[in-house]
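J.: after the sequence you'll find the predicted model.
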Amino acid sequence: MTNNNSKMVNIIRAEYIASAVKNDQFPCEKLLEIAFIGRSNVGKSSLINSLTRVRNLARVSGQPGKTQTINFFKLRAKYYENEIIKDFYLVDLPGYGYAKTGQANRKRWAAFIEKYLLSSKRLYCVCQLVDIRHEPMEADINMFKWLVENNLPVFVIATKADKISKNLVKSNIDRLKKAFCVPELTILPYSSTKNEGRSYLLDFIGQALVE
């Protein structure tokens, strides 16, 4: 997965649309949604910037729990074969796990995220990000199980793949599959620094838009 160019689509525009802390703040335009969620400081903002190739589209912070709203980005995909244009929302969800906030705030965010995930009629998939360098935390496993139990399609992306050797990437992917108890699970190793995995993710999104 070293080729960074998608065979199917390219993102030709990406823009921030809205931040929401309640339903009536969601965008009005009815577009397919692909949500991104992960533990705080997993590299979600870096991945969004890598995917869109728009620097600082999503703010990168070393402070865990920085994203405290549901953020909507409108992306425009152009298909190479027929030059068809399709728009969709990339939905950036607040990180779960550690955050510099009180328990009451964390519970409120969790309830809001859950309500969005269970009620959105245009949600195609939830991309769950995990740090490939470490054992998945209980919060990662619980989130994966919750998504599966609620019949939400989930695509696991293992971030920061450039931080370890290729041999470790393979063994750590196998370890993640074991932790999630799904041996056949597809897990995409991704490097936001090197854009490795970008072409695969773009093709995944491109296929989603034509289904």
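T.: Happy to help now that I have it.
J.: drop to CA atoms for contacts and neighbour counts, all remaining ones
T.: Noted.
J.: from residue 94, how far out is the most centrally placed residue in the chain?
T.: By C-alpha atoms, centre = their mean, the chain has its centre lying nearest to residue 36, at 2.6 Å. Distance check for residue 36 against residue 94: by C-alpha to C-alpha, to the nearest Å, it reads 9 Å.
J.: one step back: what's next to the strand or helix carrying the residue nearest to the centre of the chain, contact-wise?
T.: Assigned by DSSP states H and E, residue 36 belongs to strand 33-38. For strand 33-38, contacts defined as C-alpha atoms under 8 Å, 6 or more residues apart in numbering pick out 44, 88-96, 122-130, 140.
J.: where do the helices sit along the protein?
T.: 44-52, 103-119, 138-149, 166-179, 198-210 (DSSP state H).
J.: alongside the first one, take a look at this:
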Amino acid sequence: MHLFQKATFYTSVNDMHALPQHTGVEIAFAGRSNAGKSSVINTLANKNRLAFVSKTPGRTQHINFFQLNESQFLVDLPGYGYAKVPDNIRKHWEELLSQYLQTRESLKGLVLIMDIRHPFKALDIQMLDWFIPTGKTVHIILTKADKLSKQQANITLQHATQYVHESYPGCSVQLFSSLARSGIEDATSVINSWLSVD
């Protein structure tokens, strides 16, 4: 059994002061609204509704923590970039995201979720620009790979890999499809390597 299959809901917070205090490590998942972030988490955990999947973008409005064991957590961050969210809420999300990504000491790495058909939008770049200066690792998952032909998906992966190699050295990129259940081993391997480093 993969470690992620032991994931259970731990807590949900909407304010930096409410973040859980623990001595363990966290791996965060971030992505644009409707990029498939919740589906990735559910697929890795092999559970249908661990993270809430909605056809309505912008549904994840809190930072949701899932516990793997006593000292390891997955963190589902609010989706960003949904136009219909009121300005004050969007501003709060942005402040919460940037503060969490830039200051959370227990955060070990960031899994950045992008729809393979629309990678590296302005807000994705903003996330990278917020997080890269921390010196922590980023793994980019290009979701919905089944929506493209195998050839087109591989071309997109090649372009994405070249882009991060030039602009954000140290980032890794992979293809993923929740529907086809492909890319699970690659993602699991990367995240496990982060969790196993002291």
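T.: That came through fine. It should be emphasised that the depicted structure is a prediction, and the values quoted were computed from it without experimental measurement.
J.: where does the TM-score land?
T.: Taking TM-score structural alignment, normalised by the length of structure 2 as the basis, the two superposed chains have a TM-score of 0.88; 195 aligned residues with a C-alpha RMSD of 2.1 Å.
J.: please pull up the equivalent of residue 167 of structure 1 in structure 2.
T.: The alignment partner of residue 167 of structure 1 in structure 2, by TM-score structural alignment, is residue 151.
J.: can you report how many residues lie near that match?
T.: 9 (other C-alpha atoms under 10 Å).
J.: cool, and residue 31 of structure 2?
T.: 25.
J.: now do the contacts for the residue lying closest to it once chain neighbours are set aside.
T.: Excluding the flanking residues, the one nearest residue 31 of structure 2 by C-alpha to C-alpha, 6 or more residues apart in numbering is residue 113, at 4.6 Å. Residue 113 of structure 2 is in contact with 29-32, 35-37, 140-143, counting by C-alpha under 8 Å, 6+ apart.
J.: find the nearest non-adjacent residue to the counterpart of residue 80 of structure 2 in structure 1, please.
T.: Using TM-score structural alignment, the partner of residue 80 of structure 2 in structure 1 is residue 96. Excluding the flanking residues, the one nearest residue 96 of structure 1 by C-alpha to C-alpha, 6+ apart is residue 39, at 4.7 Å.
J.: same check, this time on residue 197 of structure 1
T.: Using C-alpha to C-alpha, 6+ apart, the nearest residue to residue 197 of structure 1 is residue 190, at 4.7 Å.
J.: surely residue 43 of structure 2 touches residue 177?
T.: No: checked against C-alpha atoms under 8 Å, the pair residue 43 of structure 2 and residue 177 is beyond contact range at 9.1 Å.
J.: after alignment, which residue of structure 2 pairs with the residue nearest to residue 96 of structure 1?
T.: In structure 2, residue 39 of structure 1 lines up with residue 32, judged by TM-score structural alignment.
J.: equivalent analysis for residue 119 of structure 1, please.
T.: Alignment note (TM-score structural alignment): residue 119 of structure 1 maps to residue 103 of structure 2.
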